[in-house]
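Participant: give me a model of this one.
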Amino acid sequence: MKAAKKKSRKLAALVSALSSIPNIWSASSVQSEPEKWLSSWQIYKTVEARIQPELFGYHFVGYDIRGGHGAVSSKIDKFDPVTMCGVTRSGRVYQLLGLPGVNPDAQYTLDAWIHRNELVMEEATEEFVQHYKIDLERLRKIAPQP
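Facilitator: Model prediction:
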């Protein structure tokens, strides 16, 4: 009986350790994937970066509809509110689709990315929308209906 309990505790410890390691992979190269299309997108801004703060700022977060997973961009360099396209520090183009929203896979990816990069981030979608004068009503009209 003691051996079974010991095995059970070891297994529980292993499961706990494995579940604490996020299942996140690095983004493909910009050359192999120059563009991403994000639905349920948000904007997050860096409040504190302990390592290489120049690499961080405002970032696209959303569901990559082509790849079928959550995505977090490098720092946003340029954004066009008419086309809803942005270019990031890596040179990748992000096409924002539809209205801002929350996707669980994107949030999971963001949380792991924040942890790995030792950042403090805050949601800044409303600030971004106001800064770029994004017309949410126009987006609502052209967004696909469920």
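Participant: use CA for all of it now, contacts and neighbours both
Facilitator: Fine.
Participant: what's the neighbour count on residue 126?
Facilitator: Residue 126: 12 surrounding residues under other Cα atoms under 10 Å.
Participant: ok, and what's touching the one helix or strand it maps to?
Facilitator: Residue 126 belongs to helix 125-131 when assigned by DSSP states H and E. Contacting residues not belonging to helix 125-131 are listed as 42-44, 100, 135 [Cα atoms under 8 Å, 6 or more residues apart in numbering].
Participant: one more to put side by side:
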Amino acid sequence: MISRAPPVEVQPITRLARWQVFEVDSGTHHFVGWVNEDMRGSVSSAIQEFDTQKGAGRTASGRIYQLAGPSSYDGDALYVWDQWRRLNHVESFQDVSTEYNFATDNH
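Facilitator: Below you'll find the predicted structure:
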């Protein structure tokens, strides 16, 4: 079952494990990964800024996503991603995770 994330006011920071970043056909980038605290896959709104020192990014919703470790695959997160793509009529996308990997060297 797919559900919305808690409101930003309730959960302003989300730590993503086994994460990837995808660029969709409109040019926006989105975090996709596993949230250990909630035991669920997650897809972010569009990434607005990314701090390469902290390995954290702010999205259009205002939520901060903290990346844990290097990018990697998570089947549950990709299931949520596939559902999100259908709901948002995304026809093409590409994995741009390598653009964000260097930020996790010290995490």
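Participant: tell me how far the helix holding residue 126 of the first structure lies from the chain's centre.
Facilitator: For helix 125-131 of the first structure, the separation from the chain centroid amounts to 17 Å (computed by Cα atoms, centre = their mean, to the nearest Å).
Participant: immediately after that helix, which helix or strand?
Facilitator: Downstream of helix 125-131 of the first structure, the next assigned helix or strand under DSSP H and E is helix 136-142.
Participant: how far is that next one from where the chain is centred?
Facilitator: Chain-centre distance of helix 136-142 of the first structure: 22 Å, with Cα atoms, centre = their mean.
Participant: check which helices and strands it is in contact with.
Facilitator: Helix 136-142 of the first structure sits against no helix or strand, with contacts defined as 3 or more Cα pairs under 8 Å, 6 or more residues apart in numbering; DSSP states H and E.
Participant: so which of the contacts of helix 125-131 of the first structure are in helices?
Facilitator: Counting by DSSP state H, no part of the contacts of helix 125-131 of the first structure is found in helices.
Participant: okay, those in JSON lines with distance to residue 89 of the first structure and neighbour count next?
Facilitator: Shown next, in JSON lines, are the contacts of helix 125-131 of the first structure (distance: Cα to Cα, whole Å; neighbours: other Cα atoms under 10 Å):
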{"residue": "42", "distance to residue 89 of the first structure": "17", "neighbour count": "26"}
{"residue": "43", "distance to residue 89 of the first structure": "15", "neighbour count": "22"}
{"residue": "44", "distance to residue 89 of the first structure": "15", "neighbour count": "22"}
{"residue": "100", "distance to residue 89 of the first structure": "22", "neighbour count": "21"}
{"residue": "135", "distance to residue 89 of the first structure": "25", "neighbour count": "13"}
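Participant: so residue 105 of the first structure is in which element?
Facilitator: If you go by DSSP H and E, residue 105 of the first structure is part of helix 104-117.
Participant: now do that helix: everything it contacts.
Facilitator: Residues from elsewhere that reach helix 104-117 of the first structure, judged by Cα under 8 Å, 6+ apart: 22, 24, 49, 51, 61-63, 69-72, 120-121.
Participant: longest single strand anywhere in the second structure?
Facilitator: Counting residues, the longest strand found in the second structure (DSSP state E) is strand 13-24.
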